[in-house]
Structures are given as C-alpha cells and as structure tokens.
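# Just the structure for this:
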Amino acid sequence: MRTLYFDCFSGISGDMVIGALIDAGGDPVQMEEELKKLNIDEEYNLSWGKVVKNGITSTKFDVILTSKSEQTPEHSHSHAQEHSHGHSHEHEHSHGHEHEHSHGHGHNHIHVPHSHHSSRTYKQIVEAINEANFNESVANMSLAIFKKIGEAEGHIHGLPLDKVHFHEVGAVDSIIDIIGAAILIDQLGIESVQSSAIPTGSGHVHIDHGIYPVPAPATLEILKGVPIASKDIRSELATPTGAAIAAVLAETFGSLPAMNVELIGYGAGTKTFENHPNVLRVIIGETQ
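A predicted model of the protein is given here:
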C-alpha cells in the first residue's frame, strides 16, 4: 500500500505540507491548474522554491494575495518577505519574520483585487468545492478537512456549522493550502496516511480575539484524540490548517512504519530555529 508519513518534528502547517509534497515529487504546475477550478485565481499568486533550513534543502511554498486588504495580520497570520523573482509579501501561518533566498517558481500576474473575499463562510467554501468539479478523492479530502476546522471553530464560538464565518479558514491562503494538499496527495497516488505525534509548541499567539496560549483554541479542539508531542520551543508549531490536515487524513499516529521508502520531501516553515530545522518531512513508500 502506498503510504504517506508526516514526520512532524517541527510541527505542521498547510504551507509546510504543500512544500513537502512538492519537494517529494508532486507537480505544483498541475496543482495550480486544478486550483483554477475554484474560480478564485484572480485573488492570489503561488510561489515555490528551494530554501536551506539549518543545513537541509527544502521547498518553501507561498500563497501571495493580490490585494492588501485581504491580508489580515490580526488573525494569527504574520508577514514575511521572500526573495523569489523579486520581493513579495506573503500571507503566512504564524511563522514569523525571516528572509529567505529562493530560486523558485514565481507567478507574478497582475489581477484586479477582490477585497470582499477576505473572509468566507464554511457554507461558501463547501459550495465552491462542490461546484469546482474536482475528482471525488480531492473533493472528499478537502471537505472533510474544512468540516473538521469548521466544527472546531463552531464549538469554540458556540455556533452551528452553517453559521460559522471565520477569517483564518476562509482566507484564500488556507483554501489553497487545504485543497492544494488534497490535489497533491491524490496526484502522488497515496492510499494511506500516517503521522507522528503533533508538537504544538508553547508560548502565546495573537489571534483576532486577543492573546491566547499555544496551542490556540481551534488547534487544540482539532487535535482532540490526536497524540500531542511536547516541545519546549516558544512558538506556534501547529496551525489549525496543518493540524486539521493531519487529524483528518492520518489513520494512525506513531513512529515511522516499516516501509520501502520511495520519496522524501522537506517543506519549509518561515521561522528559523537555532537548534533544529523548521521543516516538515514527508516520507512516501510501500507498506505491507
């Protein structure tokens, strides 16, 4: 069985998942074409390229929004500058400020911004996926991950799923991260997903309701029933999007299974830590 293992020794976020899957051999150009089925491609550009994290070559993936009004830094997202065919501001998942040198693939089309799409409801996202005509596997994975996050947000805010209206999941970059990850997993022929325990980090994070402890409430709710690993790093290592991808797709959590390893990929986060590489490792191979 073709198995994907998430080795989350430095946490997990949506952009790290996509970076790792591209690094392992996924086709980002095909992913980009598939994502156009959502009919929101005027709202973003995609960028990917090689960076070095504490000695490990990895792939950094970014969603670059085409309107400044869509970038909402109060929502536990911060801005970093990338060097990828010039300077661009990315909309990141709580991975801080850092400069990277990237010799990547930059898409710098000029589009008319749609600032009213800075947030979307859960219901709107479901409708967009259902209308996009993705294949069944991609649609089912994407819907399940969004449902996991929507239910967590609804539980925290005391709202039924259909009434959940949020920025973090509704933001374009999270939509791209989740559906893009599903496209790449389907493209790579993955039949089974396993994961390590998820380190969440420590410290505090700024979200739209104020300063919260790490893991943030939504992340912790999403990780119910999932083994959490202890890490002393004072940073948010697992984002809601990354946590939901692992929580929904992984059938088991534990050490690396016995497998015939075929592909290995490293997806870079934005922050650099002194003593270990801030990357997500994916290992793909045949298991019994």
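
# Please count neighbours and contacts with C-alpha atoms only from this point.
Fine.

# Now the closest residue to D41 other than its chain neighbours: which helix or strand?
Leaving aside its chain neighbours, D41 sits nearest to L35 (7.6 Å; criterion: Cα to Cα, 6 or more residues apart in numbering). Using DSSP states H and E, L35 maps to helix 28-35.

# Which elements pack onto that helix?
Contacts defined by 3 or more Cα pairs under 8 Å, 6 or more residues apart in numbering; DSSP states H and E place helix 28-35 against helix 172-187.

# residues in contact with the helix it packs on?
With Cα atoms under 8 Å, 6 or more residues apart in numbering as the contact definition, helix 172-187 has outside contacts at 14-15, 17-18, 21-22, 26-28, 31-32, 34-35, 43-44, 63-65, 91, 117-119, 125, 137-139, 141-142, 145-146, 168-169, 241, 245.

# Pull out the buried residues from it.
For helix 172-187, burial by neighbour count (16 or more other Cα atoms under 10 Å) applies to 172-186.

# Quick one: the helices in the stretch 1-150 of the chain, in order.
Taking DSSP state H, counting those that start in this stretch as the criterion, the stretch 1-150 of the chain carries its helices at 14-23, 28-35, 122-131, 136-157.

# can you list those in a markdown table and add distance to S58 and mean neighbour count?
A markdown table is the format used below for those (distance: least, Cα to Cα, whole Å; neighbours: other Cα atoms under 10 Å):
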| stretch | distance to S58 | mean neighbour count |
| --- | --- | --- |
| helix 14-23 | 7 | 30 |
| helix 28-35 | 15 | 16 |
| helix 122-131 | 30 | 16 |
| helix 136-157 | 25 | 20 |
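
# With respect to N278, which of these lies nearest?
Closest to N278 of the helices of the stretch 1-150 of the chain, according to Cα to Cα: helix 14-23, at 9.4 Å.

# Just list what the closest one packs against, helices and strands only.
Packing partners of helix 14-23 (3+ Cα pairs under 8 Å, 6+ apart): strand 56-65, helix 172-187, helix 240-249, strand 260-268, strand 279-286.

# and the last one, how far out from the chain's middle?
For strand 279-286, the gap between its own C-alpha mean and the chain's C-alpha mean amounts to 15 Å (Cα atoms, centre = their mean, to the nearest Å).

# now the other sequence, so there's something to compare against:
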Amino acid sequence: MRSLIFEPFSGAAGDMILASLIGLGADREKVRETIESAVDVSVSVGNVNKSGIEAVDVKVHAPRETHHRHYYELVDVIKSAGLPVGVEQSTLGVFAIMAKAESKIHGLPLEELHFHEVGQNDALADVIGSCFAFHEIAADAVLCTAVNVGGGKVKAAHGMMAVPAPATLEILKNSGLYFYGSGKRELLTPTGAALLAYFSKPVENIPQGRVLSIGYGAGDADTEDPNVLRSILLDVQDTLSRDTIEVLETNVDDVTGEVLGNLFERLLSAGARDVTITPTTMKKGRTGHIIKVITKPQDSDHVARVLMKETGTLGVRVIPTKHRYVADRRMEKVAVSLRGEEFTVAVKIAQDRTGEILHMSAEYEDCRKVAEKSRIPLKEVMRRVEEEAWERFA
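Got it, this is the predicted structure:
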C-alpha cells in the first residue's frame, strides 16, 4: 500500500505542503499550469538550501489585493476556475474547513463570513496547487505525525494572540491531528492546518515500509533548524501491527460458577490479555469448562500458576502461536448534546498502520453515567456517541 506521510517537525504552510509534494514527485509544470489557469498569479518553482537541507521552493507572485472575499464569493471563484472535478471538490473541502473554524471563532454565519489572508489569490493558489498535487501522487493513504505549531505570538484579526492562531487551533481540534509547540514563531498556518486536516489522518509513528520517494518543501522563514516540511512516500508492507503472544488452555470439571467468575479478574490482574471460559462435555459425560487465556510470553509462567492455584487444574497447555495481528488503538473524546445538555464521552478508535479506521466504540462507563444523568437508554447514548465519533474522526 502506497502511503504518503507528512512529518511537520517545522510546522506546515500551504506553500510548504505544495513544495514537498513536488519534491515527492508531483509534476511541477502541471502544477504550475493548473494554478496559473485558475488564479491570476504567476508561479515559480526552484530549489533552496534551508540550514543544510536542499528543498523545493514555491513562490506565488500575485498582484497586491485589498478586497477581502466573502466565503461564498470564494466558492464561486473555485467553481468557475475549470479545475478537474476531484481537485475542485478537494479545494472546496479545504476552504470549508477554514470557513467552519472562522465561523465558530467569530460567531458569524457563513454568508456573513469574509476571509482576509486566506482568501487572497496566493492562498488560493497554494490550496489549488496542493490539491492537484495530492491527486497526482494518488497515495492509498495519507498520514501525519505530530505537528509542531511553533510558539510565541501571532497577529490575529483582533490583535496579538498566542500561537497557534485561533483558527489554526480550531482546525486542529476538529481534525484530531496531534500537535505540540516548540519555537518562538508561528510554524503552522490555518491553510497548512486545513490541508493536513482534509487529506491526512493522525499517526504517532511512521509505519513499517519501504521508502519510494522523499520530498522537502521549504518555508519562508530562516530558522536555526531547517524550516522544511518532509514528506515520504512509503510502500507499507503490513497494514496491521503484530505482537507476540502465547495461548494457555486447560479443562476443568469440578469448579463452581463462583470460582470461575472470580477467575476472570484474577487472571487479568496477573497479566492475561484476554480470558474465555466455554462450557463443554468431558469424558464419562461430565460437564466441564475449557479455560483459554491469551497472554504475553513473559507473563505465561505467572498466569499459569494463578490458573492452577485458583482452579486446582494439574496441567496447562501452551498452544504455539507465531504472532497475532492487532489494531493500533487510541483514545479520543467527543461531545454530544442530549436533551439540551452537553456531555463529553471517551471513544476508543481502532485503526491500521495506514490510519484507516477499523472500528470505534464508546467507553461503557462514560456512557453509563450519561445515560443515568440524562435518563436516555444506554444503547441510545452509545449509538449517538459512536455516530458523532465516525462523523468527526473518519
């Protein structure tokens, strides 16, 4: 599986994303022609050295603009630009993310919302060019490690604000991307955040794979560390993680239900990853149970001793297991409004190493408390929470 991975250790802006995609292999002439046919700008693509790293440098030359576009005016400009259908949809999607964030911050409906810097032709060029490059790279998955947003203060619409800028922070909140702050200047712009939010899914680490190509996109600032955005096109061999386990198993025919009920907690406390107890018929027609335990090899001896002491079994089988496939898991929180009151509930998200989400499940204890307080059936609370999670994170 061809996976595109961004490593924004020096943040990200629209021109950096575009430049890194060109460095990765997007055709620079096709990108330039697409931008210039859609927007009243000229584009130059070259190379520059940023603190010892050779990187692609994209410059958008636009006439000075004083007119601030309203959101729907910008939508009309995009729709009339004659872009390929997929590129147009992506461009509209990126600006919709920025519009939603600005609308929330300023408390304005979309029809009254107007853009300042992000509505200018140079920002429009960065987004259109990046969307075209994404579609040309045509990766099966796009992932993003934690983003460095920078530090210090940035000029916002209503004065100086701490980094990240309000719009950037709102986009990060809605996207679920991981981020941290390091440095003394703004490193992640709203345009960069919106592009990453639209196209990529968060990952903590780069998955195992074979490197196909690498791109470095230059930022405008000259910083002590290289002000570049690195992108990697990776052939990911295994989309699911693996870990090593052992399966312990024993049969018992003289253990009471109370002992078996207590056994679950004892085994889990001893290091078992999972426990199943299955009723069965044993020799001479006696009823019994098969106890099966999944555990790490280093915990097997201790778990087997607990199993023997708690049940009286005289032998525990170890079933050979090479490894098991496991989904990567992360915890997120979603807010749901029920009967006029807002609740925050934890959600467990299972995904593969490309970031594709396999399953989402609401945490039982959180949902139980919400159901009790709101007097809504538990199953309905869980359904609403998981629907909200799929809408936000999928």
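
# on that earlier part again, mean distance, the helix holding L35 of structure 1 to its aligned residues in structure 2?
When structure 2 is overlaid, helix 28-35 of structure 1 sits 1.7 Å from its aligned residues on average, using mean Cα distance after the TM-score superposition for structure 1.

# So what touches that helix?
Helix 28-35 of structure 1 has contacts (Cα under 8 Å, 6+ apart) with 22, 41, 46, 134, 176, 179-180, 183-184.

# which bit of structure 1 covers stretch 86-104 of structure 2?
Using TM-score structural alignment, stretch 86-104 of structure 2 lines up with residues 137-155 of structure 1.

# actually stretch 205-216 of structure 2, not the one I wrote
When structure 1 is aligned by TM-score structural alignment, the counterpart of stretch 205-216 of structure 2 is residues 255-266.

# Identify the residue of structure 2 aligned to Y212 of structure 1.
In structure 2, Y212 of structure 1 lands on M161 (TM-score structural alignment).

# picking up where we left off before, quick check: which of the helices of the stretch 1-150 of structure 1 is nearest to M1 of structure 1?
helix 136-157 (16.6 Å).

# quick one on the thing from earlier: what does the residue nearest to D41 of structure 1 correspond to in structure 2?
Aligned against structure 2 - with TM-score structural alignment as the criterion - L35 of structure 1 pairs with I35.

# what does the match of stretch 86-104 of structure 2 rub up against?
122, 126, 129-130, 159-161, 163-164, 166, 169, 178-179, 182-183, 186, 218, 221-222, 240-241, 244-245, 248-249.

# mind running it again at 7 Å?
122, 126, 129, 160-161, 164, 178-179, 182-183, 186, 218, 221-222, 244-245, 248 (Cα atoms under 7 Å, 6 or more residues apart in numbering).

# circling back: ok, now how distant is the residue nearest to D41 of structure 1 from D208 of structure 1?
L35 of structure 1 sits 28 Å away from D208 of structure 1, going by Cα to Cα, to the nearest Å.

# same question, I233 of structure 1
I233 of structure 1 sits 23 Å away from D208 of structure 1, going by Cα to Cα.

# Which residue is the nearest non-sequential neighbour of the corresponding residue of structure 2 for K50 of structure 1?
Structural correspondence for K50 of structure 1 with respect to structure 2 (TM-score structural alignment): N47. Excluding the flanking residues, the one nearest N47 of structure 2 by Cα to Cα, 6+ apart is V56, at 4.5 Å.

# so how many other residues sit close to that neighbour?
By the measure other Cα atoms under 10 Å, the count of residues near V56 of structure 2 is 27.

# Spit out the contact partners of it.
For V56 of structure 2, the contact set (Cα under 7 Å, 6+ apart) comprises 19-20, 23, 46-48, 216-218.

# So what does it match up with in structure 1?
By TM-score structural alignment, V56 of structure 2 lines up with T59.

# Which strands or helices does the host helix or strand of V205 of structure 1 pack on?
Using DSSP H and E, V205 of structure 1 maps to strand 204-207. The contact analysis (3 or more Cα pairs under 7 Å, 6 or more residues apart in numbering; DSSP states H and E) places strand 204-207 of structure 1 against strand 210-213.

# Run the chain-centre distance for the strand it packs on.
Computed by Cα atoms, centre = their mean, the separation of strand 210-213 of structure 1 from the middle of its chain amounts to 21 Å.

# And for that strand, what's in contact with it?
Taking Cα under 7 Å, 6+ apart as the rule, strand 210-213 of structure 1 contacts 203-206.

# Restricted to buried residues, select those residues in ChimeraX.
With 16+ other Cα under 10 Å as the criterion, this ChimeraX line picks the buried residues out of these:
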select :205,206
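
# Tell me how many other residues crowd the match of Y212 of structure 1.
Neighbourhood size, M161 of structure 2 [other Cα under 10 Å]: 14.

# For G151 of structure 2, see how far away it is.
From M161 of structure 2 to G151 of structure 2 the distance is 11 Å (Cα to Cα).

# and what of K50 of structure 2?
Distance of K50 of structure 2 to G151 of structure 2, computed by Cα to Cα: 20 Å.

# do K369 of structure 2 as well
Separation of K369 of structure 2 from G151 of structure 2 (Cα to Cα) stands at 38 Å.

# between these two, which one's more packed in?
Neighbour count, other Cα under 10 Å: between K369 of structure 2 and G151, G151 has more, with 18 against 15.

# Quick one: map the more buried one onto structure 1.
With TM-score structural alignment as the criterion, G151 of structure 2 matches S202.

# Report the secondary structure state of L169 of structure 2.
Taking DSSP: H, G, I helix; E, B strand; the rest coil as the rule, one finds L169 of structure 2 in the helix state.

# In the strand or helix carrying E386 of structure 2, which of the residues would be classed as buried?
Counting by DSSP H and E, the element that carries E386 of structure 2 is helix 378-393. For helix 378-393 of structure 2, burial by neighbour count (16+ other Cα under 10 Å) applies to 378, 381-382, 385-386, 389, 393.

# Show me what E236 of structure 1 lines up with in structure 2.
Counting by TM-score structural alignment, E236 of structure 1 lines up with E186 in structure 2.
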